[in-house]
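A.B. asks: Sequence and predicted structure below; questions after.
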Amino acid sequence: MIKQEPMIDIKCEPSDNYDTVNITCEPSNNYDTVDIKYEPSDNYDIIDNKCEPSDFYETVNIKCEKEDLQYQSYDCSMDSSYKKQENSLDFNVENGTHLLSDLDSCRTIKRQGWADSTSGTYRTHLKTYVKFWEDYKLKPVPCDQQQTVELYIAYLFDKKHFAYSSIRCYINIISVLHKMHDLKDLVADFWNIKHLLTGVKRELGASQSCKAPVTPELLLNVRKSLDKSNHNNVVFWASCLTGFFVFLRPNNFLVKGTFNPEINLRRIDVLSCSWGILLRLKVIKTLQFCSKPIEVVLPYLHDHPLCPATAMSNVLALAGDPLDPLFRLLDRSCLTCIVFLNNFRFILQHMKMDQLRYRGHSFRRGAATWGSKVGLSDSAIKLLGYWSSDCFSRYVDTDIEERLKAISTFSSLLPR
């Protein structure tokens, strides 16, 4: 298990040098993010920064507040959209309130530029980067020199013991922060950094630790361990088959946190047909902008224990209103992704299996592997899994039987 380090509160107070501020870090009660509030400082060209725990867990909130409208401009160093320009914004009593309101709206819209999963990933990467520059007393943005990036790579290599693929991901936060300030991307533009990453790749290798796929045999064993008369088990089993037959991670169709009718599935989003079930999804990772309807098919497999349409019909047979959450438990709470995965791993542990080898991705990986094994074409797998590129091939596990068949065919017509 990876021990998470707590996020920190960053408090900035006026320094003796009027061109900068002093930064002190204290432990935070909020491990996800911080709010950054800007208030006028004694130096009229800069502002004092105070960071407090945020109630908004998706991203960093940047708030600019002005106690006195007599100040002429602000320099919000965390976001290039609000930096002081050569022709600074003039605030006055008449238009200051409206302008601040527009800035709030702009910040709200910009937060939507990243998907929730991306925001969560950047939070994790930012936490590690903050710990690094705090320990080494370095300037985070902009980096003083490319050696700072090289030192961070060495820090991730020696101190954090990350894999090569993780190091590549974690240093991306430096690129993101610099782009936010309209600064040069040090990671992409310097040969020495690319060369150092090549050395890390050669030292550690580029292999990734992939989670085990969910197979049809595993699903059959899971089904045997469930009491089908239990309300919660009916909902859980339908979720298992939905993830497998729709090639989706559970967080693509289950609730993450609080139920949102604009995103999460309701009973009204399920349509029974003669051939099976038509499920209307709102948003998934590969189709985030609702550019077209996301309609997935759950076929009827008559008298088959893995029939997804039958499992979904059993969910619809439970008491509920059309606008209720689709995957609702007996206590009227929603089946969340975390609860689902915890229950799935508990069942695997009860079956004497290594439950740590399985995650939400295991359903998507298992579906792609099974599709390849039964002879589906690459285009068919991409269609069912909503892949727009060939990255799905990383999910497909080729077993030893297929390799043996291939080499037998290869060898059968050799001349004697």
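C.D. replies: The structure has been received and is ready for your questions.
A.B. asks: from here on, contacts and neighbour counts on C-alpha atoms
C.D. replies: Fine.
A.B. asks: could you say which helix or strand contains Ile407?
C.D. replies: With elements delineated by DSSP states H and E, Ile407 resides in helix 400-412, which encompasses its position.
A.B. asks: Who are the packing partners of that helix?
C.D. replies: Identification of packing neighbours for helix 400-412 by 3 or more C-alpha pairs under 8 Å, 6 or more residues apart in numbering; DSSP states H and E yields no helix or strand.
A.B. asks: centre of the chain versus that helix, how much separation?
C.D. replies: 39 Å (C-alpha atoms, centre = their mean, to the nearest Å).
A.B. asks: same thing with stretch 200-215?
C.D. replies: Between the centre of stretch 200-215 and the centre of its chain there are 19 Å (C-alpha atoms, centre = their mean).
A.B. asks: Let me know the secondary structure of the spatially most central residue of the chain.
C.D. replies: Nearest to the geometric centre of the chain sits Ser117, at 2.1 Å (C-alpha atoms, centre = their mean). Taken by DSSP: H, G, I helix; E, B strand; the rest coil, the conformation at Ser117 corresponds to helix.
A.B. asks: ditto for the one 4 residues further on
C.D. replies: Going by three-state DSSP, the secondary structure assigned to Thr121 is helix.
A.B. asks: residues near it, how many?
C.D. replies: Residues within reach of Thr121, counting by other C-alpha atoms under 10 Å, total 14.
A.B. asks: measure it to Tyr152 for me?
C.D. replies: In this structure, Thr121 lies at 18 Å from Tyr152, with C-alpha to C-alpha, to the nearest Å as the measure.
A.B. asks: Where do the helices of the stretch 201-350 of the chain begin and end?
C.D. replies: In the stretch 201-350 of the chain, the helices defined using DSSP state H, counting those that start in this stretch lie at 216-224, 231-245, 308-316, 337-350.
A.B. asks: Structure two is appended below for comparative analysis:
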Amino acid sequence: MWTASLAPRTVTTYSTGYQSYLNFLIRYQLCHPLRNHHQLPVISEILLQYFIAYCFSVLHVQCATVKNYLAGIRFVYLRAGIDTCLDHPTAPSMSRLQTLLRGYKKLHISSTKKRLPITYNILTCIVAALRNGVFGAHDDLVMEAMCSLAFFGFLRCGEFTCAKSFDPEVNVCIKDVVLHPSQAKCAVNLKTSKTDPFRQGVTVNVFATSGSCCPFSSMRLLMFVRLQCGAKPCDAMFTDRGGLPVARSAFLSWLNIVLCRIGLNPSLYSGHSFRIGAATTAAHVNIQDHMIKTLGRWSSDCFTRYIRTPEDDIRRAHSSMARS
């Protein structure tokens, strides 16, 4: 139940945070490496302050990452029934740690690159390249279906790929994809996602389009191919030509190759670029905000930070203001 209380990626982040704390203690001889593994190392306010400084000067991680590391450390001790200074948010010790983190954030120069959106125009170029042949007939079809679904479904990369190994209880299976030919609709059941920690599941519908990129058509064709290959209901929907489920790393590798093929710099894009591009494209064609929120399953107006405004739109806005 302790493990189930966290999302899988949170478990990984917390484990990394706690391991980083152990490495810090061992590196500076504050903890013996051969200690009893059933006994948690010492923890105190001053050690956490030095750990924050260690993250800044040695690990060079983002301030938000340090906060997650501290949360991970707290979780480990909380599970062991040990009360720490991290459990008292109003205590003076936490105020000192928060002050250090504010200083950390001001001093740390972010190296995070701003991800560019994969808009509909870029998606059409990706699909055209795949249809001309990049990885082979099967993998090209799989990639086309994944990209089209990611864009029109406003999906996060982790929602349609698997991490390291395929889990039918988490990842998209054959049975999770239902085609409705009479409605020209493909319904995809996402069993888990970032905003669904209790795994209640959500259905994402994508419809046929009149454009060159049609998520319904590509998903229908892929479903036909998968069933022809003898795929069972609990098998992965997206597999490579060798039958292996497409992992996040494999999808991103494919994406980089295709982006290079169409003349774009892959370092400026990521798996999340489809979700950003979908929001940007929707705003560009004047889809109302409440519909963008619905399409992207946002519960707040945070989607606005995904929308990239072209300079031409700003130029036209200024011209309109001058004519008022």
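C.D. replies: Now that the structure is in, tell me what you want to look at. Because the structure is a prediction, the values reported are computed rather than measured.
A.B. asks: Just the TM-score for the two chains, thanks.
C.D. replies: The TM-score (TM-score structural alignment, normalised by the length of structure 2) is 0.82; 302 aligned residues with a C-alpha RMSD of 2.6 Å.
A.B. asks: Please say which position in structure 1 His284 of structure 2 maps to.
C.D. replies: In structure 1, the residue matched to His284 of structure 2 (TM-score structural alignment) is Lys373.
A.B. asks: residues touching that match, list them.
C.D. replies: Listed by C-alpha atoms under 8 Å, 6 or more residues apart in numbering, the contact set of Lys373 of structure 1 reads Thr398.
A.B. asks: next one: Lys184 of structure 1
C.D. replies: If you count contacts by C-alpha under 8 Å, 6+ apart, then Lys184 of structure 1 has His178 around it.
A.B. asks: one more time with 10 Å
C.D. replies: For Lys184 of structure 1, the contacting residues are 142-143, 175, 178, by C-alpha atoms under 10 Å, 6 or more residues apart in numbering.
A.B. asks: Same question for Ala4 of structure 2.
C.D. replies: By C-alpha under 10 Å, 6+ apart, Ala4 of structure 2 lies in contact with 11, 197-198.
A.B. asks: so which of those residues is the most crowded?
C.D. replies: The residue in the contacts of Ala4 of structure 2 with the most neighbours, by other C-alpha under 10 Å, is Val11 (16 neighbours).
A.B. asks: quick one: the corresponding residue of structure 1 for that residue and His125 of structure 1, what's the gap?
C.D. replies: Matched to structure 1 by TM-score structural alignment, Val11 of structure 2 sits across from Ser119. To His125 of structure 1, Ser119 of structure 1 is 10 Å away according to C-alpha to C-alpha.
A.B. asks: Look up how far Met291 of structure 2 lies from Ile307 of structure 2.
C.D. replies: Relative to Met291 of structure 2, Ile307 of structure 2 is positioned 14 Å away (C-alpha to C-alpha).
A.B. asks: for Leu47 of structure 2, that is, sorry about that
C.D. replies: 49 Å.
A.B. asks: How many residues are close by Ser44 of structure 2?
C.D. replies: Taking other C-alpha under 10 Å as the criterion, the count of residues near Ser44 of structure 2 is 11.
A.B. asks: That one reaches Thr84, doesn't it?
C.D. replies: Yes - applying C-alpha atoms under 10 Å as the test, Ser44 of structure 2 and Thr84 come out as touching, 7.4 Å apart.
A.B. asks: returning to what we had before: intersection of neighbour lists for Ile307 and Met291 of structure 2?
C.D. replies: Shared contacts of Ile307 of structure 2 and Met291, counting by C-alpha under 10 Å, 6+ apart, come down to 282-283.
A.B. asks: Give me the more crowded residue out of the two.
C.D. replies: Remark: of Ile307 of structure 2 and Met291, Ile307 carries more neighbours, 19 against 12, as counted by other C-alpha under 10 Å.
A.B. asks: What's that one aligned with over in structure 1?
C.D. replies: Applying TM-score structural alignment, one finds that Ile307 of structure 2 aligns to Val396 in structure 1.
A.B. asks: and its match, what does it touch?
C.D. replies: For Val396 of structure 1, the contacting residues are 213, 364-373, taking C-alpha under 10 Å, 6+ apart as the criterion.
A.B. asks: let's go with 8 Å and repeat that
C.D. replies: 365-366, 368-369, 372 are the contacts of Val396 of structure 1 under C-alpha under 8 Å, 6+ apart.
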